[in-house]
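K.L.:
Sequence and predicted structure, then a few things I'm wondering about:
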Amino acid sequence: MSLPTKKKSGTAKSKWAKLYWAVPAALVALLLVVLLAKWITGLAGVKDFLAAYPGHSELPEGTPAGFPAWLAWQHFLNGFFLLLIIRSGWQVRTQTRPAAYWTRNNKGMIRTRNAPTKISLALWFHLVLDALWILNGIVFAVLIFATGQWVRIVPTSWDVFPNALSAALQYASLNWPTENGWVNYNALQLLTYFITVFVAAPLAFVTGLRMSSAWPKNAKALNKAYPIEAARAVHFPVMIYFVAFIVVHVFLVLATGALRNLNHMYGGSDDVSWVGFGIFAASVAVMVAAWFLARPLFLSPIASLMGKVSSR
């Protein structure tokens, strides 16, 4: 009995040792990046490049400024759903024995010839969140194109690429580009938001759909053209991208003028006040509460409204 315990303990110590060395290694790497960027931005040719491309593209005439109230709600709902999607997705990926299972009621609008597949309660929660997130995304897409807000996150000129490189060099050298998100994002932000909304989100949807029980299993030609292994190979890295995006996004919001940035998104103004911070703090409290309430004890009554919940 002692040998497996020692082996397990040794494995755990090995993992902690790797993490122990990873932290200082990451700090040294960041320091080298900063020093390299400072050296590069000090070169005469690079100085001329930074002067020609300050880090942001000019927006088309008539582009709306500021953030409407609906965008604040969209931002909160997107963050809320995405946080729980990541939590439930990681649980589905790592759990060995689900605490509960869910089986869809095979009646009403959704009725199939074959019996519904029994899935874990965590997977049910993940799929429900996916559906709500997609619905929120559709509403977001409709509204940004209807109000002209799309211009702020979709490149409209080729100079966005040299400007993005300029912004990256400025960030890396700690001489951060001037922030004026109320009117115009810098080019690196614009490209990141574009990739997140129009590339990463659709990839999460199409790969998640392929992996779900809703996908037709008997469609041989379709399954051969789009194998589930390809979807799995993309779905997890997309989740990692979203985690990295959230971490960097929140860090930059707080590090580049927290009160003003939070007022942009939550307070609906370009003022420097505590209004936006207060609303942001309340939204974080809601997310934290949802994180801890997303357990079988609280999910089972809700899931039972849509199907049968069982322990095995």
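P.N.:
Thanks, I have it. Numbering: from 1, shown residues only.
K.L.:
Could you use CA atoms for every contact and neighbour count after this?
P.N.:
Noted.
K.L.:
What residues of stretch 14-26 count as buried?
P.N.:
Within stretch 14-26, no residue counts as buried by 16 or more other CA atoms under 10 Å.
K.L.:
Helix or strand for Asp271, just tell me which one.
P.N.:
Per DSSP states H and E, Asp271 falls between elements, in no helix or strand.
K.L.:
Next one: it relative to Ile279, how far apart?
P.N.:
15 Å (CA to CA, to the nearest Å).
K.L.:
can you give me the helices in this protein?
P.N.:
Remark: helices assigned in the chain by DSSP state H are 2-41, 44-52, 69-94, 121-147, 160-172, 187-195, 201-211, 220-225, 228-255, 258-262, 275-293, 296-303.
K.L.:
Most tightly packed of those?
P.N.:
helix 258-262 (a mean of 23; mean count of other CA atoms under 10 Å).
K.L.:
list the contacts for Phe205?
P.N.:
Neighbouring residues of Phe205 by CA atoms under 8 Å, 6 or more residues apart in numbering: Asp130, Ile134.
K.L.:
Recalculate using a threshold of 10 Å.
P.N.:
Asp130, Ala131, Trp133, Ile134, Met211, His235 (CA atoms under 10 Å, 6 or more residues apart in numbering).
K.L.:
want to compare, so here's the second one:
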Amino acid sequence: MTANGGRLSAFAQSRWFKLVWIVPAVLVALFLLVLAARGIRALPAVQSFMTDFPGATTLPAGAPVGFPAWLAWQHGLNGFFILFIIRSGWQVRTVKRPTMFWKRNNTGVIRTKNPPTKISLSLWLHLSFDTLWVLNGVLFYVLIFSTGQWLRIVPVSWSVFPNAVSAAIQYGSFDWPVESGWVNYNALQMLTYFVVVFIAAPLALLTGLRMSPVWKSKRLSAIYPIGVARAVHYPVMLFFVAFIIVHVILVFATGILRNLNHMYAVRNDESWLGFGIFAGTVVLMIVAWFAAQPVVLRSIASLTGSVTR
């Protein structure tokens, strides 16, 4: 077998080979989806439906307008944390024989009755970013309910559902819904953000806790088997990946400067400030991604435990 033949054979057996089939299949599915949405939208009954339900619902009186600075910081931190949660979680799932392990120091203020458990360095990284993500999330919950921002992402009227269908048809036909995110998300955005914040995130936390080394209760284990947690945790991760991809594409496609100003600069205009801040966060993520090598992680992990090969 030639060297090129060996490389092709190895590539065919790798997990990346699936992308050779997945990417074209996704593109064909998207093309058919757009054709179907355009055909459906042209129907008189659907046009009448979209007139009655244009895609957004009216927010309750007193709902805040615009975005506070703390929400921009939360959004940026959340993006950074979840990037490394997904990366380290994938490593935990795919690496069969880890080369480095971390064990907690069972002394001082963190001393417990349970002996420390040795875990892979990838799992240590995953749990570390999980902790930061959860702390950021708890603060987020406190702030959205204390400032009224929850009114922007929690449906309070049944009309949100037909309006979400209308918005989906508009997105699918590539004739975007009228955007006014500074004042009010469209119904499909509202439902999606509600699912992310109040369903997917808690599911990720609850299933992750069951699979983590900190879970010691045998009585609760009988009620909540680890197999159930594993069956839910991975699809939730895939949901977050899909959400991030679609979210970024739509941010860029539906008015990149205004959207990035909303998310990063806390202003409702088309200046380049938000784009500049966003670009800075992307550079930071790239630098951190390449810096997260075993030699660096080992030095950081050693501050709270012992790292062995």
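P.N.:
That came through, no problem. Model, not experiment: these values are computed from the prediction.
K.L.:
about what we covered before: now for the contacts of Phe205 of structure 1, which pair is the farthest apart?
P.N.:
Trp133 and Met211 (16.9 Å; CA to CA).
K.L.:
re the thing from before, among the helices of structure 1, which is nearest Glu179 of structure 1?
P.N.:
Of these, nearest to Glu179 of structure 1 by CA to CA is helix 258-262, at 9.2 Å.
K.L.:
picking up where we left off before, any chance of the helices of structure 1 in a markdown table, with distance to Gly62 of structure 1 too?
P.N.:
Formatted as a markdown table, the helices of structure 1 follow (distance: least, CA to CA, whole Å):
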| stretch | distance to Gly62 of structure 1 |
| --- | --- |
| helix 2-41 | 34 |
| helix 44-52 | 24 |
| helix 69-94 | 19 |
| helix 121-147 | 11 |
| helix 160-172 | 19 |
| helix 187-195 | 18 |
| helix 201-211 | 28 |
| helix 220-225 | 44 |
| helix 228-255 | 26 |
| helix 258-262 | 23 |
| helix 275-293 | 26 |
| helix 296-303 | 46 |
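K.L.:
what's the closest of those helices to Asn106 of structure 1?
P.N.:
helix 296-303 (14.3 Å).
K.L.:
In structure 2, what stretch matches that closest one?
P.N.:
Taking TM-score structural alignment as the measure, structure 2 aligns residues 294-301 with helix 296-303 of structure 1.
K.L.:
same check, this time on stretch 264-281 of structure 1
P.N.:
Against structure 2, the aligned range for stretch 264-281 of structure 1 is residues 262-279 (TM-score structural alignment).
K.L.:
And that stretch, end to end?
P.N.:
Note: stretch 262-279 of structure 2 ends 15 Å apart using CA to CA.
K.L.:
what's in contact with it?
P.N.:
With CA under 10 Å, 6+ apart, stretch 262-279 of structure 2 has contacts from 66-76, 180-183, 251, 255-261, 280-285.
K.L.:
Let's see that with 6 Å instead.
P.N.:
Phe67, Ala72, Leu257, Arg258, Leu260, Asn261 (CA atoms under 6 Å, 6 or more residues apart in numbering).
K.L.:
swap in stretch 231-243 of structure 1?
P.N.:
Contacts for stretch 231-243 of structure 1 (CA under 6 Å, 6+ apart): Ala204, Thr207.
K.L.:
quick check, distance from it to the centre of its chain.
P.N.:
Distance of stretch 231-243 of structure 1 from the chain centroid (CA atoms, centre = their mean, to the nearest Å) equals 10 Å.
K.L.:
again with stretch 256-265 of structure 1
P.N.:
How far stretch 256-265 of structure 1 lies from its chain's middle: 20 Å, per CA atoms, centre = their mean.
K.L.:
again, but for stretch 47-62 of structure 2
P.N.:
On CA atoms, centre = their mean, the centre of stretch 47-62 of structure 2 falls 27 Å from the chain's centre.
K.L.:
can you check stretch 230-249 of structure 1 too?
P.N.:
Worked out by CA atoms, centre = their mean, stretch 230-249 of structure 1 lies 7 Å from the chain centre.
K.L.:
Superposed on structure 2, what's the mean shift for it?
P.N.:
Stretch 230-249 of structure 1 differs from its equivalent in structure 2 by a mean of 0.5 Å after superposition (mean CA distance after the TM-score superposition for structure 1).
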